[in-house]
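**Student:** coordinates for the following, if possible.
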Amino acid sequence: MIRARTSILLSLAAAMTLSACSEGQMFDENDPNRQAKQGALIGAVGGAVAGRLIGGNNNDTVKNTLVGAAAGAALGGVIGNQLDKQEAELRQQLGNNVAITNTGDRLIVTMPQDILFATDSAALRSDLQADIRTVGRSLLDYPNTTVQVLGHTDSDGDAGYNLDLSKRRAQAVASLLISEGVPSSRVQAIGRGEDQPVASNLTAEGKQQNRRVEIVILPNA
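**Tutor:** Next up is the predicted model:
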């Protein structure tokens, strides 16, 4: 009976978490601490599942589940709170052309390539480096994170050429972050080419959205 009740609770908690993540129904979008709360919920579910998998008799299973849930909630809340704070600071500091997405477990800072690079070039425009340097200083303020710099292109031209260009552009942004003092061990440059579009490549507007550099900030667990 205890095992059955625990399984039911875990299933309900997982369903609630999926609802919070996919639909945002459990948290007010205007709540500045929404990601901290969501992170705590996700961490609680993950911790509960991990605690249950430890095994043991029924009493041990329940105890492990509760301990895991509490530990996961605490860790998830800390990570979510950190992301909320860093997101708010970056929104105040970055220009209007930069988009910031907070998923609850990472920040994604998206910059259009058109404002960073000339056509077919991987050389950063010197007059448009301020936002990247701002992100670099933010990374120094939040050292317990790793960073992925992802380059993306539209589908015009040869796919192999686009992949190489996206890699070189990602490396250019990563190098500028490192020049601001971010340890190179924290930064990874990755080219995605035309493989991960966010809009249709059949329109000029869609292609413009697809030409982008994403700086993904991942808190270390």
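**Student:** CA only for contacts and neighbour counts going forward, please
**Tutor:** Noted.
**Student:** pull the residues that contact the helix or strand containing K167.
**Tutor:** Using DSSP states H and E, K167 maps to helix 159-179. Applying Cα atoms under 8 Å, 6 or more residues apart in numbering, the contact partners of helix 159-179 are 120-124, 132-133, 135-136, 149-155, 184, 187-194, 213.
**Student:** equivalent analysis for stretch 137-144, please.
**Tutor:** With Cα under 8 Å, 6+ apart as the test, stretch 137-144 has contacts from Q86, L90, T145, E180, G181, V182, P219, N220.
**Student:** name the residues of that stretch that are buried.
**Tutor:** Residues S138, L139, L140 are the ones in stretch 137-144 that count as buried (16 or more other Cα atoms under 10 Å).
**Student:** that one: how far from the chain's middle?
**Tutor:** Taking Cα atoms, centre = their mean, to the nearest Å, one finds stretch 137-144 lying 15 Å from the centre of the chain it belongs to.
**Student:** then stretch 169-189?
**Tutor:** Per Cα atoms, centre = their mean, the centroid offset for stretch 169-189 relative to its chain is 17 Å.
**Student:** next, the structure of the following sequence, for comparison with the previous one:
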Amino acid sequence: MNLRVITLLAASGLVALGACAPTDGTGTAGMSRTQQGALAGAAVGAVLGATRDSDSNNEGRDAARGAILGAAAGAVAGNVLDRQAQALQQSLSNPNIQVINRGSYLQVVMPEGILFATGSAAVSGAAQNDLYAVAQNLNQYPNSLVEVVGHTDNTGSAALNADLSQRRAQSVAGILSAAGVSSSRLVARGAGFSQPVASNDTAAGRAQNRRVEILIRPTN
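**Tutor:** Here you go, the predicted structure:
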């Protein structure tokens, strides 16, 4: 089996992965993240196994070995995210908080309405309980970096919203830190109204845009 064939097979595997990936972003439809990770790992491992062949005579064998090792590594990574997402969702008391498994990272979406009063960066008491649950989960799965991003709608000036979103992100990150998450893992930033998820032309859309996202990215 020559390298070109191996590469084509690997590419085909990744195309198949995209076709089978869940469309709702949660990992509950189609293949699980564990299965997706295994397939992606196998495809990449096959290419690496072939290209690292030392004698140029056993590309097929080396590709197979690479695929096995890559599948195992990918499955482990996918399984960890699956388990962390499930545990996190179960620990949250507010059903309006979304935990979305993006395949390579977890996205926790917390609407403004459950976190802050209008124009405020002080986190409500009820929301603090859920943030402590997030912190506990992060401490149980310590091999990740955590980015807290504040978002607003487009009401008011860009400068006002940039400042408010930054202060809100810092408030959330501060609670996570106070709950034991290492500050070296945490980054807080304000995106203002630069990353809307809905139209700012309607009240419902603006409400969706006012949010804090906690992005959990595995480091290994």
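**Student:** before we move on, back to that, reformat the buried residues of stretch 137-144 of structure 1 as a markdown table; add secondary structure.
**Tutor:** What follows is the buried residues of stretch 137-144 of structure 1, written out as a markdown table (DSSP: H, G, I helix; E, B strand; the rest coil):
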| residue | secondary structure |
| --- | --- |
| S138 | helix |
| L139 | helix |
| L140 | helix |
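**Student:** dump those residues to a markdown table, plus distance to Q35 of structure 1.
**Tutor:** Formatted as a markdown table, the buried residues of stretch 137-144 of structure 1 follow (distance: Cα to Cα, whole Å):
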| residue | distance to Q35 of structure 1 |
| --- | --- |
| S138 | 19 |
| L139 | 19 |
| L140 | 21 |
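**Student:** would you map the strands across structure 2?
**Tutor:** Assigned by DSSP state E, the strands in structure 2 fall at 98-101, 106-111, 144-151, 186-190, 211-218.
**Student:** most tightly packed of those?
**Tutor:** Among the strands of structure 2, judged by mean count of other Cα atoms under 10 Å, the one packed with the most neighbours on average is strand 144-151 (a mean of 24).
**Student:** mean per-residue distance, that one versus structure 1.
**Tutor:** Comparison of strand 144-151 of structure 2 with structure 1 after fitting gives an average deviation of 1.1 Å (mean Cα distance after the TM-score superposition for structure 1).
**Student:** can you list contacts of that strand?
**Tutor:** Defining contact as Cα under 8 Å, 6+ apart, one finds that strand 144-151 of structure 2 is touched by 138, 165-166, 168-170, 172-173, 185-196, 209-220.
**Student:** same question, stretch 74-84 of structure 2
**Tutor:** Taking Cα under 8 Å, 6+ apart as the rule, stretch 74-84 of structure 2 contacts 27, 32-42, 101, 103-106, 137, 141, 220.
**Student:** let's see it at 6 Å
**Tutor:** Contacts with stretch 74-84 of structure 2, where a contact means Cα atoms under 6 Å, 6 or more residues apart in numbering, come from R33, T34, G37, A38, G41.
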